[in-house]
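[1] no FASTA, just this:
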């Protein structure tokens, strides 16, 4: 048996149209995954560059200082953490205040490390290199996984539909065959 190129366009009674459609569906799913990989890599590189710049800027403009707990909320003391009012001075001995959640054991007068901007305003901790890596990997792998999942769902749904059509066609053929059998075979050789 010779194999000829052309994705099954030649006449073969054993190769049904639905078989070709199923093969094309599988090919489309694989091509989707292959096409998404370079896009995921490009987006990951862009994300890495962007968040690296953000991290570098945040690490240059945010500073770790010690703040003194001035008051703590006694009503939330039974929880694992509670709100406390803090006081700190940065950069020119100007007094600043703010509230954050502290642990249950934190008391008035304790020192708590906080991050502040150049102007002394309280902010979150700067983005670390680990955060940049996790965001970059999360985007790239997440996009690739989503494309693979979409391709798999596409293939499975198309195969389910094609299997249904094949079963229906087979039932129709069996009905025709049984009708011919019940009428009796006629000798057409003449």
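    Structure received. Small disclaimer: the values here were computed from a predicted structure and weren't measured.
[2] going forward, measure contacts between C-alpha atoms and count neighbours the same way
    OK.
[3] Now do the SS call for the residue nearest the centre of the chain.
    Centroid check for the chain by CA atoms, centre = their mean gives residue 142 as the closest residue, at 3.2 Å. At residue 142 the chain is in helix, as set by DSSP: H, G, I helix; E, B strand; the rest coil.
[4] same check, this time on residue 26
    Here residue 26 is helix, with the state taken from three-state DSSP.
[5] burial count for the residue lying closest to it once chain neighbours are set aside?
    Residue nearest to residue 26 in three dimensions, not counting chain neighbours: residue 155, with 5.8 Å by CA to CA, 6 or more residues apart in numbering. When neighbours are counted by other CA atoms under 10 Å, residue 155 registers 21.
[6] Residue 155 touches residue 29, doesn't it?
    Yes - using CA atoms under 8 Å, residue 155 is in contact with residue 29, at 6.5 Å.
[7] Comparison target, given below:
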């Protein structure tokens, strides 16, 4: 029995294979590694450099992920050490909080004078960041050392993750940027060589025409 039109359509696996082949051919054309009898040695060298840069970018991504994991572990370890060496105490806001702008932050930070007591019972006064909207006389939480001096709070898990993501992003962007600069430099050198070859060939052509 004759097959219907629908029976001639490619199946799911065949469609997927076709998509992969088209993607590979498109990538080969874009990187310059596709077979072309008109391609010059300099073109092949540039195409090889593009492929190498693409592979190095993938390796750079893995390296960035590894750096992010290491930084995350380091930040967690540092936060745990800080939490073990320092402790939180309840302090009283003894001055009117005032807002100050911090570079890199869109929202102003409120600071005020706060008073607290050390573990030895000594009253201390210092300046600390307080919650937005806090007023004089309100209670707040501050972090102090074993000696009772004000210190910064340990990083939260969210802050540690943000630091790790920024570190990984910086590594990846630096890798891609360096590869882009190297490719641009190589292409400039190859273009200069191509211009010299074109000028030489054109001079030979004009010389042959005058004969």
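    Perfect, I can see it now. All of these numbers come straight from a predicted model, not from anything done at the bench.
[8] coming back round to it: need the three-state assignment for the residue nearest to residue 26 of the first structure.
    When classified by three-state DSSP, residue 155 of the first structure comes out as helix.
[9] same check, this time on residue 106 of the first structure
    With three-state DSSP as the basis, residue 106 of the first structure sits in coil.
[10] same check, this time on residue 110 of the second structure
    strand.
[11] gap between it and residue 150 of the second structure?
    From residue 110 of the second structure across to residue 150 of the second structure, the span is 16 Å (CA to CA, to the nearest Å).
[12] Excluding chain neighbours, what is closest to residue 103 of the first structure?
    Nearest in space to residue 103 of the first structure, with sequence neighbours left out and distances taken as CA to CA, 6+ apart, is residue 81 at 4.4 Å.
[13] ok, the one you found - how many residues close by?
    Burial measure for residue 81 of the first structure: 15 neighbouring residues, criterion other CA under 10 Å.
[14] my guess is it contacts residue 107, does it?
    No - Residue 81 of the first structure lies out of contact with residue 107 (CA under 8 Å); the separation is 11.5 Å.
[15] Roughly how far does the alignment partner in the second structure of residue 26 of the first structure sit from residue 177 of the second structure?
    Alignment note: residue 26 of the first structure maps to residue 50 in the second structure; criterion TM-score structural alignment. Residue 50 of the second structure is 14 Å from residue 177 of the second structure, where distance means CA to CA.
[16] Go ahead and report the secondary structure state at residue 120 of the second structure.
    Residue 120 of the second structure ends up coil, using three-state DSSP.
[17] mind checking what it lines up with in the first structure?
    Under TM-score structural alignment, residue 120 of the second structure pairs with residue 92 in the first structure.
[18] Residues touching stretch 145-159 of the first structure, excluding its own?
    Under the contact criterion CA atoms under 8 Å, 6 or more residues apart in numbering, stretch 145-159 of the first structure has outside partners 22, 25-26, 28-30, 32-33, 36.
[19] Check stretch 120-134 of the second structure too.
    For stretch 120-134 of the second structure, using CA under 8 Å, 6+ apart, the contacting residues are 97, 109-118, 140, 142, 148, 150.
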